[in-house]
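>>> model the structure of this input:
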Amino acid sequence: MNSEQHMLCTKALSFAMKKIAYLDFPAYGSLYFADAPLDSDLKIPFEQGFCVGPHCSPVFWNRDPGEHELHRGPSPNCGPWKDLTSYCRGLVDTGFSRLPKEAVNDRELLPHQGSIEDHIRLLNISREVIQKLIEDKRIQEAATPALLHPDFHKRNIYVSAGEPTVITGLIDWQSTSIEPGIIYARETTDFAEPPRVPVEDLLENEQYERELSKEQERELTDASICYQTYDVIMTGITPKLRPARLLDPTLFRLFHYCHTSWRVSAAAVRQELIELSARWTELRLEGSCPYSPTEAELTQHARDYDDFEAVQALKSWLRDNLDTNSDGWIPNDAWDAAKVAHRTTYNDWIETAKEAEARGEDMTVAKADKMWPFDAR
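Here you go, the predicted structure:
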C-alpha cells in the first residue's frame, strides 16, 4: 500500500469505530441476546432483543491462558454495572480476585512485582482514590458507556485484495465490552501508532537524514499521517471519546491498572498513585489525595520503578526485533524464523547479564532470566 492508501484505510477504519462508538447503552458490561441463559438480575434490557450482561473479558473470569491455576477464581463482581461507582467497585474486586491463591516466595519475584501484601494495600488505597476521582465532573463526562472493538489491530482486519482501502471484515470480537470512555481514551492501534522518530526531526536534523534510508523516511511519514488521521477522527468527531481523549491521562490511568495489579506489578500501580498525589492540586481535584507516600516509600519505589522501566524497555525492544506483540504472538509462516531469532536474542541477553554480574553490577543472570517476558527459554 502506498501512503495515500494507508491514510484512506486508516480513515475508513476510524469511521467504522466512530459508528460503533455512537451507540448508547444503559450500563457497563457486555452485550447479549435478550434470551441468553443468564439470571434475570444479570440482565439490563436493551433495545431490539438485546440486553447488557456481565463483562465477558477473561480478566474478570480467571480465564487468561496459563493463569487458571494461579489466581483465586472468577471475580465476584463481573457486572453488569448501572453506574460508574459500581463499575469501579468491580475493577477493584477483580484486582483482589487476581492475586495468587498461595503465598509466593519473594525470591521468585522481581522487586517491582511486589508481594501479595503490597498489592492488597495498593488495591485498598486505589479504592479510596478512585472514589474521589469519580466525584469529579470531568471524569463523569468522560466515562459515558461506549462499545469499541477490544483488539483493534492489523492482524484482525481484512481488506479487499483488489482495493486495499476497502474494509471487508473485522474479526476477534469475543471480548467486546461496554466500557467507560476513559478505558478507551488513549488506545492507539498498531496501524496508527505515532512514528518512532518525529517527521519534523527528519527535516531539521542532518544526522537523521544521513542515517535513515528513503524507505525509513517514507515509513515514518506514513506513520505520522495515519496517526494524525486516527487522532482527528477519534478525538475531534467522536463525541463519546472526545472528553476522555482531551483529559490529562494522569486522571484515569489508575482505572486501567487496578484490576490487573498483579499482572502489571505493584510498581506500575504505585507510580500512578504517586503521580496523582503529587499533582492533585495541579489537576484541580477537590480536597486532598487519600494517598500520601512517605519518603521511605518514595525512595524504595524509585529503585523498583527503575526495574519496571527496564522490563518495559526490554519488552518493547523484543516486540520490534521479533516482530511480535506483548503476548508473543507470531503468524504461522514466521514461526520457525522467530524461534531461531528468539533463541539467539535470549542467549545474547543472558551473556550480557553474565558479564554485568562478573563486574559486580546490579544485573545478575537470575534477575535477567526473570525479566524475560516470554515463557520459552
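>>> from here on, just use CA atoms for contacts and neighbour counts.
Will do.
>>> ok now stretch 293-300, how far from the chain's centre?
27 Å (CA atoms, centre = their mean, to the nearest Å).
>>> got a list of contacts for it?
Stretch 293-300 is contacted by residues residue 274 when judged by CA atoms under 8 Å, 6 or more residues apart in numbering.
>>> residue 369: what's its closest spatial neighbour, skipping adjacent residues?
Excluding the flanking residues, the one nearest residue 369 by CA to CA, 6 or more residues apart in numbering is residue 350, at 7.2 Å.
>>> the lengthiest helix in the chain: which residues count as buried?
The longest helix of the chain (DSSP state H) is helix 295-322. Within helix 295-322, the residues that qualify as buried are 301, 304-305, 307-308, 311, 315, 318-319, 322, counting by 16 or more other CA atoms under 10 Å.
>>> that older thread, pretty sure the residue nearest to residue 369 sits against residue 367.
No. Counting by CA atoms under 8 Å, residue 350 stays clear of residue 367, with 9.7 Å between them.
>>> closest to residue 77 out of the buried residues of helix 295-322?
residue 308 (29.3 Å; CA to CA).
>>> one step back: the residue nearest to residue 369: helix or strand, and which one exactly?
Assessed by DSSP states H and E, residue 350 sits inside helix 335-358.
>>> Proceed likewise with the subsequent sequence, for comparison:
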Amino acid sequence: MVRLRRLCWASVHIRTRAPARRGLTIQAHGKDIPPQELFRYNHGRFLVNEDYEQAKRYSTFDIDALCQMVAALATVRSPIVKIDKREGGYNKALMMTAENGREVIAKIPCGNIVPREYGTASEVAVLQFVKARSRSPVSTVLAWSADPSNPVRSEYVVLEKSPGQQLTHVWDTVSESDRVQLIRGFAQLESSLATIQFPGYGALFLRHALPPSLKEDPNRTIAVDDDYCLGPLYHGSWPGGFAADPEEYSQHSGPWRSLAQQGILQVRNYKTSYAGRGPHYGAPEEHIHMLERATEVIPILAESRTLRCHSQGILCHPDFHPGNIFVSNEDPTVIEGVIDWQFTSIMPRFTQVRWPLFLNPPEGYQTGMANPELRPTYDREAKPHDQEQAQRQEQAMRTKCYEAALVKSHLESYLTLTGTDVSIRQLFVGCPCTYRDGIVPLRDSLIRIQQQWNRLGLPGRCPYQFTDEEIARHEVQLREYQDWLKLGEYTHQMLQSNDGGWVPPHVDFDKAQAKHERLFQHFVESKKAKMSAEDARKLWFFRNRG
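All right, here's what the predicted structure looks like:
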C-alpha cells in the first residue's frame, strides 16, 4: 500500500499538462481549460495590485487525488468525469460530476487568504451545527480535511450540491406576493439561529477536531457542549489580516479578548489596509488614543441594562443575500439551501442582528408598525411618478415586510435591531477596523455616546470628555468623510467594482481600466486647490501597494 501511494504521488508530479484522469473534462465559465487553470484565479480582474491579488488566490492541490477521494465516497462510488470551476473570492468551488451523474461540490480554500487549519475546521463545525440544530437548510458535509499534508495536498471540504436554483435567477421575475412569502421565510431562518444561545463569543469548532494549537491548550477554548466549543475568531479584522501567521494572530483573537485591544494590536504591530483611505484617516497615535478611550467605556456599556438584554452570543449567517439562497425550481417561495457559511462567528446579538443587505432600509425609513412611508423631507423635489422614488418606496415596503415578520418570528431580534443605539453598535463593530476605516467612524461613536450619556441611562459621568472645539472640528471632518464615502460608492458603481478594485468577468476590463484612469486623474485635479497631488492620491478609492 505504501509503495502504491508513492507511485501515485510520482505520477501526479509527472502529469502536469494532462487531465488528472483519462476522459476528465475541466471547465470554467463553459469553456475547457487546462488543469493548471484550476489553481489560478480567473473570475474577474483587478484595477490595482493585480499581481498581488492573483497571488493571494493562487492555490495548488492534487487533482488526481481529489478525484480519487471524491469517487470513493459512499454517496458517489463512481469515477469523476467532469470538473466545473465556480470560483469565489476565498475558495476554489469545484462542481464535480461522476460517471453515474452524481454531483458534489469541493471547496479548496485559498491558503494565502483563509487562515490555515482554523478556517476549514470552523466552517465545517458551523455547517454541521446549523444542519443539526436549526431549520436553515445547509448542505451535508461529505468529507473534509484541515490538514494540508493530506493526499489532496490542500485543505478541502466536500459538500452535497444544494438543490434548486439561486434566488438571484428568479428574484426579479417572481410576483410581489411570492417575494413577501420569501421575505417571511428569511426572517424565520434568521430567527431559528438567533434562538440558539452560546456561553461566550468566538468561532465555532468541533471539540474532537480542533486545530493542533487549540488541542494543546484547552484554556484557549470555551465548551459549548460535548461536541462543540468556541475558539479564536478568524476574519479580516484579526491582527495582521489574512497574510499573518494564524498562530500569531489567533493569540489575540479570543474567544475572550477585547475588540478594542485587537484594534490596538493591529495598529501597533501590523501593516494597515490597502483599501482606499478616507480623509482624516488619523495617525497611529490617534488610533491608539481613541481605542484606549473605547476600552474605558466598553465595560460600562456592557453592564448597562440595554446591552445586557441584547448581548447574548448568537450565530448569524455572515452574508445573507440572494446569491447565497437557493429556492425550489418548482416553487420559488420554498427555500431549499443557504450556502457560504465561511467566516461565521458567535458574537453579541446587538452586533449580529442586522437588516439583510438586499432589504436595507432606504433613506428616510422609519421603523415601527406604521405604514412604510418615507419621510416627506426625503427627495421632496421628486415627481409623484418618478421611477427612482417609486423604487425606494417599493424597497421600504419590502423592508417593512421583513420587520413585521421578525416581530412575529423572534421579538428579541426585532427589539435588538430597532432598539440598540447606532453609536453603541458601531463602537463595538468598528473597534477592530480602524486600520481599514480610519479614525473618524470610531471617534464619531465615542462623541455620540458622550453626548447621549444620560439619555442612554448610563451611570455616573462619561470616562472621557471631548471639548466643544474637538467636537466642532470632528463635525467638519465627518461631513468630508461622508462625502468621500458617497463619492466612493458612485465610483464603484461606475466601474462596477468593489473596494479591492475587483472587476467582474462580464465587464470589459480594458474599458473599465481606462475609465478608472480618467476618474482618478479628475479626482486628483479636483483636489489641487486644497492639497498636493501626492496627498490626493492617498485619498483615491483604490491604493497601489508599495
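>>> coming back round to it: any idea of the angle the helix holding residue 350 of structure 1 forms with helix 295-322?
Going by axes from the mean of the first three to the mean of the last three CA atoms, to 10 degrees, helix 335-358 of structure 1 is angled at 140 degrees with respect to helix 295-322.
>>> so which bits of helix 335-358 of structure 1 are buried?
Neighbour count says helix 335-358 of structure 1 has 338, 342, 346, 349-350, 352-354 buried, by 16+ other CA under 10 Å.
>>> could you list every helix and strand in contact with it?
If you count contacts as 3 or more CA pairs under 8 Å, 6 or more residues apart in numbering; DSSP states H and E, helix 335-358 of structure 1 packs onto helix 295-322, helix 365-371.
>>> what are the contacting residues of the last one?
Going back to what we said before, that points to helix 365-371 of structure 1. If you take CA under 8 Å, 6+ apart as the criterion, helix 365-371 of structure 1 is touched by 109-110, 311, 349-350, 353-354, 357.
>>> okay, the residues you listed in a markdown table with distance to residue 103 of structure 1 next?
Below are the contacts of helix 365-371 of structure 1 laid out as a markdown table (distance: CA to CA, whole Å):
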| residue | distance to residue 103 of structure 1 |
| --- | --- |
| 109 | 12 |
| 110 | 15 |
| 311 | 23 |
| 349 | 30 |
| 350 | 28 |
| 353 | 29 |
| 354 | 30 |
| 357 | 29 |
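>>> tell me the one of these nearest residue 191 of structure 1?
If you rank the contacts of helix 365-371 of structure 1 by distance to residue 191 of structure 1 using CA to CA, residue 311 comes first, at 24.4 Å.
>>> now do the helix or strand hosting residue 107 of structure 2: which elements does it pack against?
Element membership of residue 107 of structure 2, judged by DSSP H and E, is strand 103-109. If contacts are counted by 3+ CA pairs under 8 Å, 6+ apart, strand 103-109 of structure 2 sits against strand 91-98, strand 156-160.
>>> what span of structure 1 lines up against the helix or strand just after it?
Using DSSP H and E, the helix or strand that follows strand 103-109 of structure 2 towards the C-terminus is helix 118-133. Across structure 1, nothing matches helix 118-133 of structure 2 (TM-score structural alignment).
>>> quick one, which of the helices and strands packed on helix 335-358 of structure 1 is nearest to residue 288 of structure 1?
Nearest of these (CA to CA): helix 295-322, 18.2 Å.
>>> relative to structure 2, what is the average displacement of that closest one?
On superposition with structure 2, the mean distance recorded for helix 295-322 of structure 1 (mean CA distance after the TM-score superposition for structure 1) is 2.8 Å.
>>> chain center to that helix, what's the gap?
Its chain's C-alpha centre and that of helix 295-322 of structure 1 lie 16 Å apart, by CA atoms, centre = their mean.
>>> before we move on, what about stretch 177-193 of structure 2?
The mean C-alpha position of stretch 177-193 of structure 2 is separated from the chain mean by 21 Å, CA atoms, centre = their mean.
>>> structure 1: matching residues for that one?
Going by TM-score structural alignment: stretch 177-193 of structure 2 matches residues 4-20.
>>> what's in contact with the helix or strand where residue 219 of structure 1 lies?
Per DSSP H and E, residue 219 of structure 1 falls inside helix 214-231. Helix 214-231 of structure 1 is contacted by residues 3, 6-7, 10-11, 14, 191-199, 202 when judged by CA under 8 Å, 6+ apart.
>>> which of the residues in the next helix or strand after that helix are buried?
Following helix 214-231 of structure 1 in sequence order, the next helix or strand is helix 242-245 (DSSP H and E). By neighbour count with 16+ other CA under 10 Å, helix 242-245 of structure 1 contains the buried residues 242-245.
>>> could you pull out the helices for the stretch 1-150 of structure 1?
Assigned by DSSP state H, counting those that start in this stretch, the stretch 1-150 of structure 1 shows helices spanning 3-21, 58-61, 84-97, 116-133, 137-141.
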